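S.K.: this is a predicted model, with the sequence first.
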Amino acid sequence: MDKIRDLSSKRAVVIFTKSSCCMCHSIKALFYELGASPAIHELDQDSRGNEMALALRSLGCNPCVPAIFIGGHFVGSTKDVISLHVNGSLKQLLINAKAIWL
């Protein structure tokens, strides 16, 4: 859990993914399209990936990826981010976290 906290606090947007996950790819594309440059941590390419996946599950992220942090706070997974995007509040979260500017 300490590794997750440490990594998620280093950038405005942090996404924990797996390289083979199509939903992870879609979420990354959404953030790039909005103009954000998220830090991407591929759990399947990290020696501590399994440990981090368990920590993400303990936060309530099931499946464990993608797990999205904005401004150091856990936002959720795919459905949570898509809901925020659809209702228009994702962009404001990114602005508040200084991940994008207008």
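M.R.: Yep, that arrived.
S.K.: make it CA atoms for all contacts and neighbour counts henceforth
M.R.: Fine.
S.K.: which SSE is immediately downstream of the longest helix seen in the chain?
M.R.: If you go by DSSP state H, the chain has its longest helix at helix 22-33. Tracing the chain C-terminally past helix 22-33 and defining elements by DSSP states H and E, one meets strand 39-42 next.
S.K.: residues in contact with that following strand?
M.R.: Residues from elsewhere that reach strand 39-42 (C-alpha atoms under 8 Å, 6 or more residues apart in numbering): 11, 13-19, 49.
S.K.: hang on, the earlier thing: which parts of the longest helix of the chain are buried?
M.R.: Using 16 or more other C-alpha atoms under 10 Å as the test for burial, helix 22-33 gives 23-24, 27-28, 31.
S.K.: Leu94 is in contact with His85, isn't it?
M.R.: No. Under the criterion of C-alpha atoms under 8 Å, Leu94 makes no contact with His85, lying 10.7 Å away.
S.K.: and the two? Which one has more around it.
M.R.: For Leu94 and His85, the more surrounded residue by other C-alpha atoms under 10 Å is Leu94, and the numbers stand at 20 against 16.
S.K.: hold the first one in mind and look at this next one:
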Amino acid sequence: MDKVMKIKSENGVVIFSKSSCCLSYAVQMLFQELRANAFIYEIDHSPDGKEVEKALMRLGSSGPIPAVFIGGKLVGSTNEVMSLHLSGSLIPLLKPTQANLSYKS
């Protein structure tokens, strides 16, 4: 739990991910398109990945991955992130954490 708390507090945008997960990849690509500087933590490349997954569930993540934090707060997984983006609410959430945030069309 301490590792998750430290990572989410030290980075404006964090995506806890697995390298083999297509939903994680989709969320990462969205943030890349938005030019958001997201810290990607690949759970499956970490020796304590199982503990990180358990900590994410304890913090309220509906599924262990992807789990997205913005400004230290859990936003959610793919559905929540995509819903925020489609409603136009994601970029305003990101702006305080990113100096050069802009949407690339």
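M.R.: Thanks, I have it. Model, not experiment: these values are computed from the prediction.
S.K.: kindly provide the TM-score of these chains.
M.R.: The TM-score (TM-score structural alignment, normalised by the length of the first structure) is 0.93; 102 aligned residues with a C-alpha RMSD of 1.3 Å.
S.K.: how many neighbours does the nearest residue to Leu43 of the first structure once chain neighbours are set aside have?
M.R.: Nearest residue to Leu43 of the first structure in three dimensions, chain neighbours excluded: Gly49, at 4.2 Å (C-alpha to C-alpha, 6 or more residues apart in numbering). Number of residues near Gly49 of the first structure (other C-alpha under 10 Å) recorded here: 17.
S.K.: do Thr78 of the first structure as well
M.R.: 19.
S.K.: wait, what's in contact with the aligned partner of Gly71 of the first structure in the second structure?
M.R.: Aligned against the second structure by TM-score structural alignment, Gly71 of the first structure finds its counterpart in Gly71. By C-alpha under 8 Å, 6+ apart, the contact set of Gly71 of the second structure is 8-9, 11-13, 94, 96-97.
S.K.: in helices, which of these fall?
M.R.: 8-9, 94.
S.K.: now the residue positioned nearest the centre of the first structure. Nearest residue, chain neighbours left out?
M.R.: When C-alpha atoms, centre = their mean is applied to the first structure, the residue found nearest the centroid is Ile68 (2.0 Å). Take Ile68 of the first structure and drop its neighbours on the chain: the residue closest to it by C-alpha to C-alpha, 6+ apart is Ile15, 4.6 Å away.
S.K.: next one: the one you found from Leu102 of the first structure, what distance?
M.R.: Distance of Ile15 of the first structure to Leu102 of the first structure, given as C-alpha to C-alpha, to the nearest Å: 22 Å.
S.K.: higher neighbour count, these two?
M.R.: Ile15 (26 against 5).
S.K.: ok and the strand or helix carrying that one relative to helix 22-33, angle-wise?
M.R.: According to DSSP H and E, Ile15 of the first structure maps onto strand 13-17. Inter-element angle recorded for strand 13-17 of the first structure and helix 22-33: 160 degrees (by axes from the mean of the first three to the mean of the last three C-alpha atoms, to 10 degrees).
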